[in-house]
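J.: what shape does this take:
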Amino acid sequence: MDPESAEPLIVVDGANVVGSVPDGWWRDRRGAATRLRDALAARDVATVPAVLLGAITLVVEGAARGVPPVAGVRVEAAPQSGDDHIVALVADNVGRRPVVVVTADRELRQRVRELGASIVSPGELRASISYGGRRESI
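T.: Predicted coordinates for the structure are as follows:
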């Protein structure tokens, strides 16, 4: 399949995006990842920037493992390092379709860029979905 015609893969570094909002996420990592997953699933594709249109894979790790997928968002629990899992996803897909990684982690950004992925910051993602972290008070 021609990479230009394949649906892009958007890989979201769940820990990095959740950690970019100081809302008490550390008290309930799985709940924070679930809220992010739900916001990704509810995104309005008519208003999302073109760079964020594609198949969404949310990578979770540690205490956030166990978040199930929902329609429109695949969830993968990293068996070890979330960064290593993201790099493996990029390596498996970048030759077949465009890949965008959402993270602010400098080392991870460098690793996936070297493989050919594009980068979007957590702030850019949060600006395009209704995820500002926890809605109820902590």
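J.: please count neighbours and contacts with C-alpha atoms only from this point.
T.: Fine.
J.: show the contacting residues for residue 125.
T.: 52, 102 (Cα atoms under 8 Å, 6 or more residues apart in numbering).
J.: now do the buried residues in the helix or strand hosting it.
T.: Secondary structure assigned from DSSP states H and E places residue 125 in helix 122-128. Across helix 122-128, burial judged by 16 or more other Cα atoms under 10 Å covers 122, 125, 126, 128.
J.: to compare with the earlier structure, here is another sequence to fold:
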Amino acid sequence: MPLLVVDAANVVGSVPDGWWRDRQGAAERLRDALAHVARRGLADHGGAPERYRGGPLEVVLVVEGAARGVTGVPGVEVVAAAGSGDDRIVGIVGDALARRPQRDCLVVTADRGLRARVTALGAGVTGPRAVWPARSGTQTD
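T.: Below you'll find the model as predicted:
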């Protein structure tokens, strides 16, 4: 099953919808929307590779800071970074690819530094737009 690792801070921060007033609530809304992605895959726009456009996907949402209290739901594992979310994402990707070097692994972030770090490990990257339809609630089951 392909692995999708989502940089919560970066995705939540990519749309100026008032997320800064309730970081945990914004991360919970993203988590809930990603449960759909786990079942159905990413929408066919936003630059996501074809193999991620159908489900199921293993989805890991990495949260940090004020969003560390977010918990997982069926289909979405939530990992709270004790420090840097970027470092935790790199660790998750590195561990996954060390266990299964040929595994499909895609990181959702627009952070250039993080993108460089995970591609050096062998992961693919896509931007927050890949999950925007799910985030805005326009996709349904």
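J.: coming back round to it: which member of the buried residues of helix 122-128 of structure 1 is positioned nearest residue 111 of structure 1?
T.: Distance ranking of those against residue 111 of structure 1, using Cα to Cα, places residue 122 first at 17.1 Å.
J.: quick one: what's aligned to the closest one in structure 2?
T.: Residue pairing (TM-score structural alignment): residue 122 of structure 1 is matched to residue 128 of structure 2.
J.: once you drop chain neighbours, what's closest to its match?
T.: Spatial nearest neighbour of residue 128 of structure 2, excluding adjacent residues (Cα to Cα, 6 or more residues apart in numbering): residue 11 at 5.1 Å.
J.: please name the nearest non-neighbouring residue to the residue mapped onto residue 94 of structure 1 from structure 2.
T.: When structure 2 is aligned by TM-score structural alignment, the residue opposite residue 94 of structure 1 is residue 97. Closest residue to residue 97 of structure 2 apart from its sequence neighbours, by Cα to Cα, 6+ apart: residue 103 at 6.4 Å.
J.: same thing with residue 126 of structure 1?
T.: In space, residue 126 of structure 1 is closest to residue 132, 6.7 Å off (Cα to Cα, 6+ apart).
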